[in-house]
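1. Take a look and give me a structure for this.
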Amino acid sequence: MDIAPWVWAATIAVLLGVIALDFAIITRRPHEPSMREAAVWVSVYVSLAVLFGIGLSAFTDGQAVDFFTGWIVEYSMSMDNLFVFILILGSFAVPREHRQRVLLVGIALALLFRGLFIAAGAAAVNTFAGVFYLFGAFLLYTAWKLVSGGGEDDEYEENAALKAVRRILPTSDTYDGHKLLTRVNGTRMVTPMLMVMIAVGMTDILFALDSIPAIFGITQEPYLVFTANAFALMGLRQLYFLIGGLLNKLVYLSYGLAAILGFIGVKLVLHALHETTDLHVPEIPTMVSLVVIVVTLGATTVLSLLKSRRDARADQGADGPEAADRSGGGDDDLDERVSL
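-> Predicted coordinates:
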């Protein structure tokens, strides 16, 4: 797939324009979007991704399947990002009206970092096909960590890099609107707003280490890798407000992502064997990958919601007898007092 420089330039210009428009809207009226507003924007971004994929099918041969598969992989892994973002924003007690700004800056940083990682990954892939062994092994290790970890932690702990930033930059204890710098008793200090933005940016670097090798297991075309990442990230801010509460019910999300990463890891190892040896190993077609990923995500979501519903009913059932016992005990005490 030969992408002309003007296509790359136009794509990046459109993305920068969307980010600038988003930032202008947030700056003009800082607020927490309603469910309806978030749903509309998520629908817009999903529709744009679908239209982009349809356009690829019209102008390329078979590239649309690669794009949609990569986009779904990145979108599903973005759910994991959202869970950590929720922990970060809660840990830093970010005012609700300013959370959109933090998320947008985080998304802009994510696009920058992933663009750099994609360029480095593409260069490595073109130079040495054996790098797929490394990518595959890393994804299999990540899948094992997700399964053995049993899900996400309930608290966010600052990493060593963020603690080092705190030691270098004096930080105030309170927010000053959306400002990044403030004065406390005449001393210039950074606000927690800057620190939370740094935390979100650092977190996405770690997530990119998983997601970039994963999508290279779907396609090695840098343009498709970049656009799939871009479309997955652009609606992430609105998705946070739309399904933030629902994420707690997706109890099997980590296991579903582990299955997907493990599958892609095996796919990468098979591809590496095919490229670097004379062994006749089978390669997994992208269409098969798409079916496996969609079925895994669907099963994960359904099973998670069913378990959450069962747990809710079990909690209600456990509260019922206790309430009845408390009520019954009260009546017995009353009868005993009356008889006395």
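
2. Please count neighbours and contacts with C-alpha atoms only from this point.
-> OK.

3. what's downstream of whichever strand or helix holds residue 72, the next helix or strand?
-> Secondary structure assignment for residue 72, by DSSP states H and E: helix 63-91. Next along the chain after helix 63-91, taking DSSP H and E as the criterion, comes helix 99-127.

4. Would you indicate which residues of that next one are buried?
-> 99-111, 113-115, 117-118, 121-122 (16 or more other C-alpha atoms under 10 Å).

5. Could you check the angle it makes with helix 63-91?
-> Helix 99-127 and helix 63-91 are oriented at 140 degrees to each other (axes from the mean of the first three to the mean of the last three C-alpha atoms, to 10 degrees).

6. what's the offset of helix 99-127 from the middle of its chain?
-> The chain centroid and the centroid of helix 99-127 are separated by 13 Å under C-alpha atoms, centre = their mean, to the nearest Å.

7. Show me what that helix is packed against.
-> helix 5-28, helix 131-149, helix 192-216, helix 222-234, helix 236-243 (3 or more C-alpha pairs under 8 Å, 6 or more residues apart in numbering; DSSP states H and E).

8. Need the residue closest to the centroid of this protein.
-> Central residue of the chain (C-alpha atoms, centre = their mean): residue 78, 1.9 Å from the mean position.

9. ok, it touching residue 233?
-> Yes: with contacts counted by C-alpha atoms under 8 Å, residue 78 reaches residue 233, the gap being 7.3 Å.

10. List the contacts of residue 269.
-> By C-alpha atoms under 8 Å, 6 or more residues apart in numbering, residue 269 lies in contact with 132-133, 136-137.

11. Sequence B follows; please return its structure for comparison with A:
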Amino acid sequence: MNVSAWVWGATLVALIAVLAVDLLIIGRRPHEPSMKEAGGWVAFYVGLAIIFGIGVWVTAGGQAAGEFYTGWLTEYSLSVDNLFVFVIIMARFAVPRHLQQKVLLIGIVLALVMRGAFIAAGAALISEFSWVFYIFGAFLVYTAITLVKGEDDGEDFKENILIRWAKRALPLSSSFGDGRFSVVTETGKRLFTPMLIVMIAIGTTDLIFALDSIPAIFGITKEPYLVFTANVFALMGLRQLFFLLGGLLERLVYLNIGLAVVLAFIGVKLVLEALHTNNLSFIHGGEPFHWAPEIPIWLSLMVILGTLAIATVASLVKTSRDKKRDLQSTPQ
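-> Below is the predicted model of the structure:
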């Protein structure tokens, strides 16, 4: 896929324009969106992604479109998992409900910046060193194992060293106020609000999730343009999705297992691809492993869709049964 400079430029301008409109809306009127408003925005962003994929299909073919849709779906799923941690952070720091949309938006902007940097670094590494796929694949399999074991669960969120330092070293107010990072007291002293601490927590969380998501998307496509756009579309509308899903997030009890299967599948796919194109002298004498299969994109899409669908349905069935059982066991 050969993407010209003007296509890159036009895409960046269009995406920045959409994001700027969103920023202006939330910046002018921080509020808790209604279900209708949140649903409209989510449908709008999902529709944009689908239309963009169709455009890729028309201009670059079905293979590229399949890679975009598969990457977008994978990144969207990982982003939903990111929401779980955002929920824990906002609950931990008691962020007022009307300010949560602002927190989510800034968190998404930070995620875009960090993922953009990781995408650039990852693309440069892959173009120079094909053996990077061994590292990416092993890392994704390891991440999948930690998800299954529960070591990467949002409920285990702990304040990192940067958060602890900020709380200890910075003069903090007890109130969020109007959501600014600092306020001036009546005596003229400037204090930082808890919003700054929340942003540090969100930013460091974004960094950790970027470490997972970028190897995953490179396991689907090596085209930086598709990697970048899939990530951007996966993050757009995420804050509205938070309010739309509401309590449903807590019902997706098997999402981590589903994501673990997806990440393990992509990790194995990366390792197989590294074996198929092996040129490391200390592995098999630098010769490729011709028996290693190349997994087609249509199969990847089917596996990812099927896994996420099963995890979602199983989660809803389990929580529904648990709720019914609890009601039956409650004394009348």
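
12. Superposed, what's their TM-score?
-> Overlay of the two chains. TM-score (TM-score structural alignment, normalised by the length of the second structure): 0.93; 321 aligned residues with a C-alpha RMSD of 1.4 Å.

13. returning to that earlier point: list the superposition-based mean deviation of the helix holding residue 72 of the first structure with respect to the second structure.
-> With mean C-alpha distance after the TM-score superposition for the first structure, helix 63-91 of the first structure departs from the second structure by a mean of 0.5 Å once superposed.

14. Tabulate the contacts of residue 269 of the first structure in a markdown table, adding columns for distance to residue 328 of the first structure.
-> Shown next, in a markdown table, are the contacts of residue 269 of the first structure (distance: C-alpha to C-alpha, whole Å):
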| residue | distance to residue 328 of the first structure |
| --- | --- |
| 132 | 67 |
| 133 | 66 |
| 136 | 61 |
| 137 | 61 |
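
15. Which single one of these is nearest to residue 216 of the first structure?
-> Nearest to residue 216 of the first structure out of these is residue 132 (C-alpha to C-alpha; 8.7 Å).

16. could you measure that closest one against residue 206 of the first structure, distance?
-> 19 Å (C-alpha to C-alpha, to the nearest Å).

17. These two: which has the busier surroundings?
-> Taking neighbours as other C-alpha atoms under 10 Å, residue 132 of the first structure and residue 206 compare with residue 132 leading, 25 against 11.

18. Could you pull up the contacting residues of that one?
-> Going by C-alpha under 8 Å, 6+ apart, the list of residues near residue 132 of the first structure reads 125, 268-269, 271-272.

19. Find the pair from the residues you listed with maximum spatial separation.
-> Farthest-apart pair in those is 125 and 269; separation 13.3 Å (C-alpha to C-alpha).

20. Counting neighbours, what do you get for residue 30 of the second structure?
-> Residue 30 of the second structure - counted by other C-alpha under 10 Å - has 17 other residues nearby.

21. element containing it?
-> Using DSSP H and E, no helix or strand contains residue 30 of the second structure.

22. Next: residue 191 of the second structure.
-> Taking DSSP H and E as the criterion, residue 191 of the second structure maps to strand 190-192.

23. Tell me which residues of that strand come out buried.
-> 191-192.

24. Next: stretch 200-218 of the first structure.
-> 200-205, 207-218.

25. when you align them, which residue in the second structure goes with residue 264 of the first structure?
-> Counting by TM-score structural alignment, residue 264 of the first structure corresponds to residue 266 in the second structure.

26. so that match sits right up against residue 216, yeah?
-> Yes: judged on C-alpha under 8 Å, residue 266 of the second structure makes contact with residue 216 at a distance of 6.4 Å.

27. what touches both of the two?
-> With C-alpha under 8 Å, 6+ apart, residue 266 of the second structure and residue 216 have common neighbours residue 140.

28. wait, residue 26 of the second structure sits on residue 100?
-> No: Residue 26 of the second structure is beyond contact range of residue 100, at 10.7 Å (criterion: C-alpha under 8 Å).

29. tell me how far the helix or strand hosting residue 164 of the first structure is from the chain's mean position?
-> For residue 164 of the first structure, the host element (DSSP H and E) is helix 160-168. Here the centre of helix 160-168 of the first structure is set off from its chain's centre by 24 Å, with C-alpha atoms, centre = their mean.

30. what's the average distance of it to the second structure?
-> Mean deviation for helix 160-168 of the first structure: 2.3 Å (mean C-alpha distance after the TM-score superposition for the first structure).

31. Contacts for that helix next, please.
-> The contact list for helix 160-168 of the first structure, computed with C-alpha under 8 Å, 6+ apart, reads 195, 198-199.

32. buried sites along the helix or strand just after that helix?
-> Toward the C-terminus, helix 160-168 of the first structure is succeeded by strand 181-184 as the next helix or strand (DSSP H and E). For strand 181-184 of the first structure, the neighbour count (16+ other C-alpha under 10 Å) marks 181-182 as buried.

33. Show residues contacting strand 181-184 of the first structure.
-> 172, 176, 188-191, 194.

34. and the longest helix for the second structure?
-> helix 297-329 (DSSP state H).

35. which bit of the first structure covers it?
-> Taking TM-score structural alignment, helix 297-329 of the second structure hits residues 286-318 over in the first structure.

36. in the superposition, what's the average offset of the matching stretch relative to the second structure?
-> Mean deviation for stretch 286-318 of the first structure: 0.5 Å (mean C-alpha distance after the TM-score superposition for the first structure).

37. from the chain's centre, how far out does that stretch sit?
-> On C-alpha atoms, centre = their mean, the centre of stretch 286-318 of the first structure falls 18 Å from the chain's centre.

38. cool, stretch 55-73 of the first structure as well?
-> Distance, centroid of stretch 55-73 of the first structure to centroid of chain: 21 Å (C-alpha atoms, centre = their mean).

39. roughly how far apart are residue 210 of the first structure and residue 88 of the first structure?
-> Taking C-alpha to C-alpha, one finds residue 210 of the first structure at 19 Å from residue 88 of the first structure.

40. quick one: residue 261 of the first structure and residue 143 touch, right?
-> Yes: with contact defined as C-alpha under 8 Å, residue 261 of the first structure counts as touching residue 143 (5.7 Å).
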